[in-house]
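J.: Here is my input, please return the structure:
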Amino acid sequence: MPEPQVYVIHENSEWLPPIAAALDAEGVPWSPWLLDGGGIDLTTAPPPGVFWSRMSASAHTRGHTAAVEQARGVLSWLEAHGRRVVNGRRVLELELSKVDQLVALQAAGIDVPRTVAVSGNEALLAAAAEFPTPFLTKHNRGGKGLGVARYDSVDELAVALKDPYLDVPVDGITLLQEYLPPAGGVITRVEIVGGEFLYALTADVVRGGFQLCPADACAVDGSDDASLFAQRENFDDPIVGRYLDFAGSAGIEVAGIEFLETSDGRKVTYDINTNTNYNPDVEAAAPRSGPKAAAKFLSRLFNQTDTARTDTATATTDGTAR
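T.: Here you go, the predicted structure:
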């Protein structure tokens, strides 16, 4: 059997370098596990180690539509064999479905936007006719803000739906959602690793629109040199504790949770990113490094897992356990 290590399960190598550098610096043995074809023998046991799922909801936008289904199978296989998985099978479903996210957040008593989930353009137009304007549409399985659009009328939406080049949701589900202008023109993203709050960052929606993935690989073409992202200094709000409680109960161990503040004081949570990416500009100013925190968390888990494996092997050898 191979020696234990940390496996980083992913489908997008462009997002890997910050994590790779942090894991190398931490000195933990690790390997990337790229879900781009290949297979698993279900009659065998997985290799020993710790497995971190970084599967992204936007995989289909990079031509990796099958990677999502592959990830479902891999995570089920790992968990069936008792492997330690960070952001496991249940968390993957939250990553892949905004409906799932909003339902879970509401159940936890966290304020979310009014949302109707519909299938098909006819149903979408019918729902929009009963919805206050302006409103947003977005894909249930999105990522990077792709497919998000604001409409000021049902007629405007009807015209847009006739565009043959309009992006359609990969899972067939469109969300109709209330439009809430964020106070100050920014949204806030709360970074969590291993049950701890790292920091909060803001994203400029005036310049960035809805494409607010905070990674170099997500840079919006045509944007100016000034970063859309900044650390939100001295952020101390009760919503952090609520997010930590929510993440703990949902099994989410690495995440960036996004909310906006309205002019009338609401804090409305609208997105859970269980595949957190870290912006280098924010990293340079933040009190704690996201990749370093993730690497230390994985190293801790790895050492615990490897120690348990060694203890079991020793006990078996000296005859005290079978």
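J.: C-alpha from now on. contacts and neighbour counts both.
T.: Will do.
J.: element containing Val50, please.
T.: Element membership for Val50, per DSSP states H and E: strand 49-53.
J.: this one as well, want them side by side:
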Amino acid sequence: MTASDDARAPQEAMRDLPPSLAVIASRITVEEKRILDELDRRRVPYDVLDPRTAVFRLDRPRAPWSVALAREVSHHRSLTVARILEHAGVTVVSSARAIALCGDKLLTTLALQAAGIPVPRCLVTAVPQAALDALDDFGYPSVVKPLTGSWGRQVARLADRDAAEAVLELREALPDPQQRITYVQEYVDKPGRDIRALVFGTEVIGAVYRVSASWRTNTARDARTLPCPLTPELVSLVTATAAAIGPGAYGIDVLEDADGRLLVNEVNHTPQFRGAAEALDVDLAGRYVDYLTQQLVRN
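T.: Take a look at the predicted model:
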């Protein structure tokens, strides 16, 4: 069987069957629309499951789907639904464990360090004041981040103690105790860019540079995307990173430090790929659905 035959096999196996796939999403962005369009093109039946209106009877732990794709924007809603569906025997892409790890920067860091993955130096304190006292030894500049969040929101660069005092005083006043847990990373002086690599299952689909004049290089903040070569070092790093999190579809953010070392910054379990799709000669929605339909055939 050729590679193209392999790609068509899940499509033919799923044709004209009742829906056994749920797409968990409360908001249909460009990425979700491209995934749904590709499912429609292949005639793969699916249901869109909106967590805001879904009701689960825990005394009836059954679900009509065998596989669910988690594309929910809310971390807490996504994790809740994934756990319930897995309890009912549904395979969730990516798993509840992966959502829990990727959605919490502390848990991500602990999992990657345990696997020997290089990450930026970091410190964590239960209250902001303790972080302030520790930063003189940790070093400036540094970056403070919320444990849960994306798109560079609520992330601040601390240039010196005066900046740290101002930012951490605001964090001290936040109402949620979890928001006062303070996660600080070293500031990595990257060369005006970072790397976003897409890994579906065990396969590295592609990578892009995200280039910006800002120190935050998120595409949500208008960073430009350019093709990034898949060097053996990069492929080995992001493959090991995905293995440390578990089976799933990931966007892995990698930093290059001044010495050229690669450090894994974050792992996204619902990767956006609009910018990457514009830069790469790869059908990313199609490859995403290839991976998804493989899970359907296995289940």
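J.: circling back to that earlier point, mean shift between the strand holding Val50 of the first structure and the second structure?
T.: Superposing on the second structure places strand 49-53 of the first structure at an average distance of 1.4 Å from its equivalents, by mean Cα distance after the TM-score superposition for the first structure.
J.: Mind giving me the packing neighbours of the lengthiest helix in the first structure?
T.: If you go by DSSP state H, the first structure has its longest helix at helix 290-317. For helix 290-317 of the first structure, the packing partners by 3 or more Cα pairs under 8 Å, 6 or more residues apart in numbering; DSSP states H and E come out as strand 5-10, helix 17-26, strand 49-53, strand 186-193.
J.: Average offset of the first one relative to the second structure?
T.: For strand 5-10 of the first structure, the mean deviation from the second structure after alignment is 1.6 Å (mean Cα distance after the TM-score superposition for the first structure).
J.: Which stretch of the second structure lines up against that strand?
T.: Using TM-score structural alignment, strand 5-10 of the first structure corresponds to residues 20-25 of the second structure.
J.: Now do that stretch: distance to the chain's middle.
T.: 18 Å (Cα atoms, centre = their mean, to the nearest Å).
J.: returning to what we had before: what range in the second structure does the strand holding Val50 of the first structure sit on?
T.: Using TM-score structural alignment, strand 49-53 of the first structure pairs with 66-70 in the second structure.
J.: In terms of secondary structure, what does the strand holding Val50 of the first structure contact?
T.: strand 5-10, strand 84-86, helix 290-317.
J.: what about the alignment partner in the first structure of Val81 of the second structure, helix or strand, and which?
T.: With TM-score structural alignment as the criterion, the equivalent of Val81 of the second structure in the first structure is Val74. For Val74 of the first structure, the enclosing helix or strand under DSSP H and E is helix 65-80.
J.: angle of that helix against strand 49-53?
T.: Angle between the axes of helix 65-80 of the first structure and strand 49-53 is 140 degrees (criterion: axes from the mean of the first three to the mean of the last three Cα atoms, to 10 degrees).
J.: buried sites along helix 65-80 of the first structure?
T.: Counting neighbours by 16 or more other Cα atoms under 10 Å, one finds that the buried residues in helix 65-80 of the first structure are 65, 67-68, 70-72, 74-75, 77-78.
J.: same question, stretch 244-258 of the second structure
T.: Buried residues in stretch 244-258 of the second structure, counting neighbours by 16+ other Cα under 10 Å, are found at 244-257.
J.: for it, how far is the first residue from the last?
T.: 26 Å (Cα to Cα, to the nearest Å).
J.: the helices in the second structure, which residues?
T.: Assigned by DSSP H, the helices in the second structure fall at 3-14, 30-41, 75-87, 96-102, 105-114, 128-138, 161-172, 177-180, 232-245, 274-279, 284-298.
J.: which one of those helices is the most hemmed in?
T.: Ranked by mean neighbour count under mean count of other Cα atoms under 10 Å, these are led by helix 96-102, which reaches a mean of 22.
J.: average distance between it and the first structure?
T.: Compared with the first structure, helix 96-102 of the second structure is 1.0 Å away on average (mean Cα distance after the TM-score superposition for the first structure).
J.: contact partners of that helix?
T.: Residues from elsewhere that reach helix 96-102 of the second structure (Cα atoms under 8 Å, 6 or more residues apart in numbering): 75, 78-79, 82-83, 86, 107-108, 111, 245-246, 248, 266-269.
J.: Over which residues of the first structure does that helix lie when aligned?
T.: So helix 96-102 of the second structure sits over residues 89-95 in the first structure, by TM-score structural alignment.
J.: from the middle of its chain, how far away would the matching stretch be?
T.: The answer for stretch 89-95 of the first structure is 9 Å, by Cα atoms, centre = their mean.
J.: what's the answer for stretch 310-318 of the first structure, then?
T.: Distance of stretch 310-318 of the first structure from the chain centroid (Cα atoms, centre = their mean) equals 38 Å.
J.: Next: stretch 93-102 of the first structure.
T.: 10 Å.
J.: what's the neighbour count on Thr44 of the first structure?
T.: 9 (other Cα atoms under 10 Å).
J.: How about the one 3 residues further on?
T.: Summarising burial for Pro47 of the first structure: neighbours were counted as other Cα under 10 Å, giving 16.
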